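Return a 3D structure for these sequence lines:
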Amino acid sequence: MIRDWPLMQNNITKEDLTVLIEFLQKEPILTQSNNVSAFEEEWSNWLGVKHSVFVNSGSSANLLTLAALKQMRGEEEGEVIVPPFGWVSDIAAILQCGMKPVFADINPRTLCLDGEEITRKITAQTKAVLLVHAQGFNGLTDGLLKVLKENDIPLIDDVCESHGATFRGEKLGKFGV
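Okay, here's the model as predicted:
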């Protein structure tokens, strides 16, 4: 028997839509404006970080993060550990930066990369771990953070699906780059 398993339900109210429509009818500047800067600052305060930079999509965010890491660390190629359960754009960003995606299995309880699997996949070529916190779940563990720190491997902490989820009482998104 096949059962429906709803992954989400819409929580946007009619009141939310009314406010949005009224705002958009004023023909606001939606990019690179004071509103964006103010929202970045408000978001940073909420998250508990110094700075946030908004871009047009999660795909662009991952691409820019990988490109910045390569530039900052002076690396031309290498491997990025990534989950097989995610978006093709995660893999595309890795390939676009001239790096190789290395798939590590997920934890079936959290739907996020499994820390032990990540540890098994780490090599001298590992340049980053792209941890996608799927569907509101936290994928972090103290053990994983310790292994990444010991190996000087940056964590790309992708929380596009899990804003507000926490680890040790802190919001996800502030543990990596």
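
only C-alpha atoms for contact and neighbour calcs from this point on.
OK.

can you count the residues close to Val82?
The burial count assigned to Val82 is 26, neighbours taken as other CA atoms under 10 Å.

wait, doesn't Thr119 sit right on Leu145?
No. Using CA atoms under 8 Å, Thr119 makes no contact with Leu145, being 10.6 Å away.

Look up how far Ala128 lies from Ala86.
Heads up, residue 86 is Gly, not Ala. 17 Å (CA to CA, to the nearest Å).

who has more neighbours, the two?
A direct count of neighbours by other CA under 10 Å for Gly86 and Ala128 places Ala128 higher, at 22 against 15.

So that one belongs to a strand, correct?
Yes. Ala128 sits within a strand when classified using DSSP: H, G, I helix; E, B strand; the rest coil.

doesn't Val80 make contact with it?
Yes. Here Ala128 reaches Val80: they are 4.9 Å apart, a contact under CA under 8 Å.

What is the biggest helix by length in the chain packed up against?
In the chain, with assignment by DSSP state H, the single longest helix is helix 58-73. In terms of contacts (3 or more CA pairs under 8 Å, 6 or more residues apart in numbering; DSSP states H and E), helix 58-73 is packed against helix 88-96.

Run the angle between the helix it packs on and helix 58-73 for me.
Here helix 88-96 runs at an angle of 30 degrees relative to helix 58-73 (axes from the mean of the first three to the mean of the last three CA atoms, to 10 degrees).

please give me the structure for this one as well, since I'd like to look at both together:
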Amino acid sequence: MSDQLAIFGGKKTVTETAPVWPRFSDEDIDAATWALNEARTKRDFISASFGGEGLEAFEGDFAKFLGAEHVVSVNSGCAAIHVALMAAGVKGGDEVIVSPYTWGQTVSPILQANAIPVFADIEPDTFNLDPASIEANVTPHTKAIVVVHLFGGPARMDAIMEVAERHNLMVIEDCAQADGASYKGKRVGSWGHLGAFSIGNGKNLAAGDGGMVTTNDKWLWEMALLFGHHPSRQGRQLEDPELREYIDSCCYTYRMHPISSVIARSQLKHLDEWNAERRRNADYLSEKLSEIPGVAPPDVAEGGEHVYHMYPMTYEPEEMDGLSREVYVKALAEEGVGVSAYVKEPIYLRRRYQEREYFSGNGLPWSLGKREVTYAAGDCPVAERRCAEQEMNLGSTAWYEDCTELMDQIATAFRKVAENVGTLKEREGELSQEN
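Okay, here's the model as predicted:
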């Protein structure tokens, strides 16, 4: 007989805690202090309007880190996607293929661009867009694909780029959760025509808030500047004569705060090291969980290098005598394992998309479409099944240092729950009714 579960009065398994995140070192604090001191005598040093030395230095360093020609800093990952869509030439009524299994802010910039999201299904192993489903959803009205590298795991970019090239589509990579991830030797964000990154507080590169748009195309870079930065910087850096004709104040205020850029630049030097440690801890946990019924550890696309912004798992109820995911997660929580759902419901089944009404009203952007685009249950069965039955995530994965003891305890908790499945099944009705 195994140890009594904590949910029935037994001893809690997990006593270790993950390191605090974000991590701000003395070096980061010194960098921010230095920038403020410089600003005492240099008015433009922390001016996002004019660009600013610190901000443009970070853009340059991030471009080198990524292997990209150009970077434009913005104030969030969501803004980065919006800017990328505009730079890519997405117009009102255009269709943009995107994943239904993601954070909502991957999709809302499509609506902000007055374009129409078309949802392709995901792969059951990587949880990223399935290239075959992308191809099946291309229409004469498709303009772009927004590819999410969800949880820090890279999508199969070679296959996706092949689809895009066949149909002359622009590809925008949502790398908000994948700072530093790579696929087949190339960093994510350098595969598509444009990349969108985030340095929000919980991200692998965390500097308060901010985002970056990346590209290897100078014209796309200038378009991003024109859309999201101050006319002062546009006047200094735009070279295309036609684009210069549009330098005025009719643009979005999407500029990154310069202090965020200084902190991000300081932290960027350690990102690969931190990601490697996250990977080491995650791989160790995956090896342990692969031997335990009821849970499947995350898979990684062949040739991919995951950075584990989150640690996604798959619940396998058939291995747990049909025990509901709700009760399984409750039992784990009492053992000290904070497992939760992330997406919970495919984007297209949410009220806004069912009503096809955004903040602009008047049926926009759907009323601009060249055809009727509607959303219904069954559109993306893999994503729907994951949300309804399988989705589980360890959301706090700040495993940037040795967390072996924590990983061992988490695995022990999963095994303990699996070994007590009979008792949980017997009391499932009672446990399901408890808050």
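
Mind checking the TM-score on these two?
Once the chains are laid over each other, their TM-score by TM-score structural alignment, normalised by the length of the first structure reads 0.83; 168 aligned residues with a CA RMSD of 2.5 Å.

quick one: the residue most central in space within the first structure and Asn62 of the first structure, what's the gap?
Nearest to the geometric centre of the first structure sits Asp158, at 1.0 Å (CA atoms, centre = their mean). Using CA to CA, Asp158 of the first structure is found at 8 Å from Asn62 of the first structure.

Equivalent analysis for Met99 of the first structure, please.
13 Å.

One more: Val132 of the first structure?
Taken as CA to CA, the span from Val132 of the first structure to Asn62 of the first structure is 11 Å.

Between the two, which contacts overlap?
Asp158 (CA atoms under 8 Å, 6 or more residues apart in numbering).

quick one: which of those two has more around it?
Using other CA under 10 Å as the criterion, Val132 of the first structure and Asn62 rank with Val132 on top: 26 against 21.

From Asn34 of the first structure, how far out is the more buried one?
Taking CA to CA, one finds Val132 of the first structure at 30 Å from Asn34 of the first structure.

counterpart of Ala113 of the second structure in the first structure?
Counting by TM-score structural alignment, Ala113 of the second structure lines up with Cys97 in the first structure.

Kindly confirm whether my reading is correct that its match touches Leu66.
Yes. In terms of CA under 8 Å, Cys97 of the first structure counts as a neighbour of Leu66; the distance is 6.9 Å.

neighbour count winner among those two?
Higher neighbour count among Cys97 of the first structure and Leu66: Leu66, with 24 against 17, using other CA under 10 Å.

shouldn't that one be in contact with Ala92?
No. The pair Leu66 of the first structure / Ala92 is not scored as a contact, 11.1 Å apart, by CA under 8 Å.

all helices of the stretch 51-200 of the second structure, in order?
53-66, 77-87, 108-112, 131-136, 157-167 (DSSP state H, counting those that start in this stretch).

for those helices, which one sits closest to Ala276 of the second structure?
With CA to CA as the criterion, Ala276 of the second structure lies closest to helix 53-66 of the helices of the stretch 51-200 of the second structure, at 15.3 Å.

In the first structure, what stretch matches that closest one?
With TM-score structural alignment as the criterion, helix 53-66 of the second structure aligns to 34-47.

Return the distance of the matching stretch from the chain's centre.
The chain centroid and the centroid of stretch 34-47 of the first structure are separated by 18 Å, computed with CA atoms, centre = their mean, to the nearest Å.

what's in contact with it?
In contact with stretch 34-47 of the first structure (CA under 8 Å, 6+ apart) are residues 30, 50-54, 171, 173-174.

distance of the aligned partner of Glu165 of the second structure in the first structure from Gln32 of the first structure?
Residue pairing (TM-score structural alignment): Glu165 of the second structure is matched to Lys149 of the first structure. Separation of Lys149 of the first structure from Gln32 of the first structure (CA to CA): 35 Å.

show me the residues around Ala224 of the second structure that make contact.
72, 83-84, 86-87, 213.

What about Val55 of the first structure, how many residues nearby?
13.

you'd agree it is up against Ala61?
Yes. At 6.3 Å, Val55 of the first structure counts as touching Ala61 under the criterion of CA under 8 Å.

residue range for stretch 135-142 of the second structure in the first structure?
Going by TM-score structural alignment: stretch 135-142 of the second structure matches residues 119-126.

So for stretch 86-99 of the second structure, first residue to last residue, what's the gap.
Rule used - CA to CA; the end-to-end distance of stretch 86-99 of the second structure is 19 Å.

now stretch 54-62 of the first structure
Rule used - CA to CA; the end-to-end distance of stretch 54-62 of the first structure is 12 Å.

Please apply the same query to stretch 129-144 of the first structure.
10 Å.

got the buried residues for it?
Using 16 or more other CA atoms under 10 Å as the test for burial, stretch 129-144 of the first structure gives 129-140, 144.
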